[in-house]
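*Asks:* Quick one, structure for this:
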Amino acid sequence: MKCPFCGHAETQVVETRVAEDGGFIRRRRQCGACEKRFTTYERPEVSFPAVVKKDGRRIDYEPAKLRASLALALRKRPVSMEQVDSAIERIEEKLLNLGQREIPSHRLGEMVMRELKKLDKVAYIRFASVYRSFEDIDEFKNLVDEVRK
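*Replies:* Predicted structure coming up:
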């Protein structure tokens, strides 16, 4: 690592600490030339696939949108934040494990529906009714019958 003070190419790690949440590593370094100390942070860099919308537009995956969708479907339902966080982690892990640069939005929606079905049947039906754009009551009834089985 290059020293930010004098530009010397060789620095030595003096101390290393892992953050409380394990999300990054903090390192104290010392320059071999000017002997000044500085701190660096190491964070994992993950690249989620772009989401391809129905109209062909490509947008960046946004974790906040996923969380908001789940929160809306789960509104006033007896599901803890820990369960929601776990569901999001499972979805994001699947996205990363695909190893693809793009994913169709309908595939991401199906992943969300699978997680909601495990968490709460009512939230699953709420999400599915909007996601699948039900046109009549029969489509809604068929989904409810499917969940009851």
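*Asks:* C-alpha from now on. contacts and neighbour counts both.
*Replies:* Noted.
*Asks:* helices or strands up against the helix ranked longest in the chain?
*Replies:* Ordering each helix of the chain by length in residues (DSSP state H) puts helix 81-98 first. Counting contacts by 3 or more CA pairs under 8 Å, 6 or more residues apart in numbering; DSSP states H and E, helix 81-98 packs against helix 63-73, helix 105-119.
*Asks:* Could you look over those helices and pick the most buried one?
*Replies:* Comparing the helices and strands packed on helix 81-98 by mean neighbour count (mean count of other CA atoms under 10 Å), helix 105-119 ranks first with a mean of 17.
*Asks:* What is the subsequent helix or strand relative to it?
*Replies:* Using DSSP states H and E, the next helix or strand after helix 105-119 towards the C-terminus is helix 121-131.
*Asks:* One more, please, to line up against the first structure:
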Amino acid sequence: MKCPYCGNSDTRVIDSRPAEEGNSIRRRRSCDACGKRFTTYEKIETIPLIIIKKDDNREQYDRGKIERGILRACYKRPVSAARIQKTVEAVETQVFSLEEKEIASSTIGEIVMDALKDLDEVAYVRFASVYREFKDVNTFMDELKKILDGQEQ
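*Replies:* Sure thing, here's the model as predicted:
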């Protein structure tokens, strides 16, 4: 592994431990030339997942899009960064557990909405309003009623 500070290719692994609930390995490394330390992550390389968009275009799966969507929905909400990361990881695990080579973006959207329902109801409604493209206040109210009816049970 090349040192990000000096470019030297002689680095040593000091410590290794599981990361992201065992889905990757975190390695602390030390450069033999400059002595600085840095961290690398090792993940299993998977077959590229293709996402089928609403307009039938296809693009490669991008974890960052899920993360940005959840972060945007949770903006100024009392949700910790750790809980957001766990939610992103849970969504990603569920997506890959479908074991499909191509998945509709609508399927991923529904998975994200289900995860947000448990994380924060306001974040859920924010995400749903964009994802489901609410056309007017009535469709927005219908979604709110579903949440409120679920709480009364």
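*Asks:* I'd like the helices and strands packed on helix 81-98 of the first structure as a markdown table, with distance to F140 of the first structure appended.
*Replies:* Output for those, formatted as a markdown table (distance: least, CA to CA, whole Å):
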| stretch | distance to F140 of the first structure |
| --- | --- |
| helix 63-73 | 16 |
| helix 105-119 | 15 |
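*Asks:* quick one on the thing from earlier: the longest helix of the first structure vs helix 63-73, what angle?
*Replies:* In terms of direction (axes from the mean of the first three to the mean of the last three CA atoms, to 10 degrees), helix 81-98 of the first structure departs from helix 63-73 by 130 degrees.
*Asks:* Buried residues in helix 81-98 of the first structure, which are they?
*Replies:* Neighbour-count burial for helix 81-98 of the first structure, with 16 or more other CA atoms under 10 Å as criterion, is recorded at 84, 87-88, 91-92, 95.
*Asks:* where's it relative to the chain centroid, distance-wise?
*Replies:* On the basis of CA atoms, centre = their mean, to the nearest Å, helix 81-98 of the first structure sits 6 Å off its chain's mean C-alpha point.
*Asks:* Next: stretch 60-80 of the second structure.
*Replies:* Distance, centroid of stretch 60-80 of the second structure to centroid of chain: 7 Å (CA atoms, centre = their mean).
*Asks:* Between its first and last residues, how far does that stretch reach?
*Replies:* 29 Å (CA to CA, to the nearest Å).
*Asks:* One more: stretch 110-128 of the second structure?
*Replies:* End to end - CA to CA - stretch 110-128 of the second structure spans 9 Å.
*Asks:* residue range for it in the first structure?
*Replies:* Alignment of stretch 110-128 of the second structure against the first structure: residues 110-128, by TM-score structural alignment.
*Asks:* who's in contact with that stretch?
*Replies:* By CA atoms under 8 Å, 6 or more residues apart in numbering, the surrounding residues in contact with stretch 110-128 of the first structure are 70, 73-75, 77, 79, 83, 87, 91, 143-144, 147.
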